[in-house]
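Trainee: coordinates only, no sequence provided:
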């Protein structure tokens, strides 16, 4: 698997799994009815740096972005988002993307990374904690999960 910075031509290959994941309404706080145009802005608008994971045969298996979480005096804190094509889960794509983005964040001078709204039932919570993130707090009953009802949103943090 290769992880590289995305180019504009990658978006049509990101959109199908982006849409599938967000439309499921289980792991992201974005509107499940987000249009492709709006989704492209959410995922790729500067200052975001977008990365893709690609198999040897050229199949795009996941994507992530890295961006400042805050501006001004707090601009040293990064934020990121990750999506793995549901057809390619369980193969280490998410971990590889996460490790790559954490290394990129350090290289770009960020001091820490924060996730503002991780759905507490998201299986990725196990990955984030394994990679050194801690739950700073949980906003209770903040997310209407289609299967679990109201669940909390974690705020997660890791120093770099």
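Mentor: Okay, I see it. Model, not experiment: these values are computed from the prediction.
Trainee: use CA for all of it now, contacts and neighbours both
Mentor: Will do.
Trainee: just the buried positions in stretch 142-153, please.
Mentor: Residues 143, 145, 151-153 are the ones in stretch 142-153 that count as buried (16 or more other C-alpha atoms under 10 Å).
Trainee: tell me which stretches of the protein form helices.
Mentor: 11-24, 36-44, 93-107, 124-130 (DSSP state H).
Trainee: the protein: strands as residue ranges?
Mentor: Under the criterion DSSP state E, the chain contains strands at 2-5, 49-54, 60-68, 77-84, 112-119, 134-145, 149-159.
Trainee: please identify the deepest-packed of those strands.
Mentor: Mean neighbours per residue, mean count of other C-alpha atoms under 10 Å, is largest over those for strand 60-68, with a mean of 24.
Trainee: re earlier: buried deepest among the helices of the chain, which one?
Mentor: helix 93-107 (a mean of 19).
Trainee: other residues contacting it?
Mentor: For helix 93-107, contacts defined as C-alpha atoms under 8 Å, 6 or more residues apart in numbering pick out 3, 51-53, 61-66, 78, 80, 82-84, 127, 160.
Trainee: show me the contacts for residue 68.
Mentor: 47-48, 75-79.
Trainee: give me the nearest residue to it, chain neighbours excluded.
Mentor: Once flanking residues are discounted, residue 68 sits nearest to residue 78: 4.4 Å by C-alpha to C-alpha, 6 or more residues apart in numbering.
Trainee: how much space between that neighbour and residue 111?
Mentor: 8 Å (C-alpha to C-alpha, to the nearest Å).
Trainee: closest one to residue 20 among the strands of the chain?
Mentor: Taking C-alpha to C-alpha, strand 77-84 is the member of the strands of the chain nearest to residue 20, at 10.3 Å.
Trainee: which other helices and strands does the closest one contact?
Mentor: helix 11-24, strand 60-68, helix 93-107, strand 112-119 (3 or more C-alpha pairs under 8 Å, 6 or more residues apart in numbering; DSSP states H and E).
Trainee: next up, a structure to set beside the first:
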């Protein structure tokens, strides 16, 4: 989960909708610095734009979505998320999701809103639960946000993530029923 998980404001200054191909440049503008920083996602630091697009845009029953600003930020993509089945076959009833927020819009509740949207979308798609496979334990804002939204840490895999500043830290597996 992104370092940009935060508390939800009283009045949202954005709308969340499914992403389109036209949103890709703005989505990549958000994804690239997060991926290159290597602090919150388990993606290779040298992930190309084409690889990122293929990975981020999901097919049914998954989806990719964006938080788009209103008012003075009308039309600006503030954050993005993606939702998909965590596994195939017998595990396909559990969803998985990821979220990234533009650093200029962190701390405003965008990540929590993206998560709430994905929980509703997962329910509507027939998923029975949501699981996050790899929440970096040093990403305290994300851990706190997801915990406040009903997720629990089921396990922590020690030293499963090599953080560029902190060295080896754990990855949480987080879960909640829908």
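Mentor: All right, it came through fine. Here the structure is a predicted model, which is why all the values come from computation and not from measurement.
Trainee: got the strands of the first structure as a markdown table, with distance to residue 42 of the first structure columns?
Mentor: Formatted as a markdown table, the strands of the first structure follow (distance: least, C-alpha to C-alpha, whole Å):
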| stretch | distance to residue 42 of the first structure |
| --- | --- |
| strand 2-5 | 17 |
| strand 49-54 | 11 |
| strand 60-68 | 10 |
| strand 77-84 | 11 |
| strand 112-119 | 15 |
| strand 134-145 | 19 |
| strand 149-159 | 19 |
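Trainee: which residues are in contact with residue 150 of the first structure?
Mentor: Neighbours of residue 150 of the first structure in contact, by C-alpha under 8 Å, 6+ apart: 141-144.
Trainee: redo that, cut-off 6 Å
Mentor: 141, 143-144 (C-alpha atoms under 6 Å, 6 or more residues apart in numbering).
Trainee: now swap in residue 116 of the first structure and tell me
Mentor: Applying C-alpha under 6 Å, 6+ apart, the residues near residue 116 of the first structure are residue 155.
Trainee: and it, what's its match in the second structure?
Mentor: With TM-score structural alignment defining the correspondence, residue 116 of the first structure maps onto residue 133 in the second structure.
Trainee: over to residue 141 of the first structure?
Mentor: By TM-score structural alignment, residue 141 of the first structure lines up with residue 159.
Trainee: quick check, that match in contact with residue 171.
Mentor: No: Residue 159 of the second structure is beyond contact range of residue 171, at 7.3 Å (criterion: C-alpha atoms under 6 Å).
Trainee: from residue 113 of the first structure, how far off is the aligned residue in the first structure for residue 95 of the second structure?
Mentor: Using TM-score structural alignment, the partner of residue 95 of the second structure in the first structure is residue 78. Counting by C-alpha to C-alpha, the separation of residue 78 of the first structure from residue 113 of the first structure is 4 Å.
Trainee: list the contacts for the residue most central in space within the first structure?
Mentor: For the first structure, the residue sitting closest to the mean C-alpha position, by C-alpha atoms, centre = their mean, is residue 81 at 1.8 Å. Contact partners of residue 81 of the first structure, counting by C-alpha under 6 Å, 6+ apart, are 64-65.
Trainee: repeat the analysis, applying 8 Å as the threshold.
Mentor: Taking C-alpha under 8 Å, 6+ apart, one finds 64-66 in contact with residue 81 of the first structure.
Trainee: repeat for residue 127 of the second structure
Mentor: Contact analysis of residue 127 of the second structure by C-alpha under 8 Å, 6+ apart lists 92-95, 178.
Trainee: so for residue 71 of the first structure, which of the helices of the first structure sits nearest?
Mentor: Short answer: helix 93-107, nearest of those by C-alpha to C-alpha, at 15.2 Å.
Trainee: which residues of the second structure does the closest one align to?
Mentor: Aligned using TM-score structural alignment, helix 93-107 of the first structure spans residues 110-124 in the second structure.
Trainee: now do stretch 3-12 of the first structure
Mentor: Using TM-score structural alignment, stretch 3-12 of the first structure pairs with 16-25 in the second structure.
Trainee: just the endpoints, please. Distance across the matching stretch?
Mentor: 17 Å.
Trainee: and stretch 75-91 of the second structure, by the same measure?
Mentor: Start-to-end, stretch 75-91 of the second structure (C-alpha to C-alpha) is 37 Å.
Trainee: mean shift of the match of helix 93-107 of the first structure relative to the first structure?
Mentor: Superposed on the first structure, stretch 110-124 of the second structure shows a mean distance of 0.7 Å to its aligned residues (mean C-alpha distance after the TM-score superposition for the first structure).
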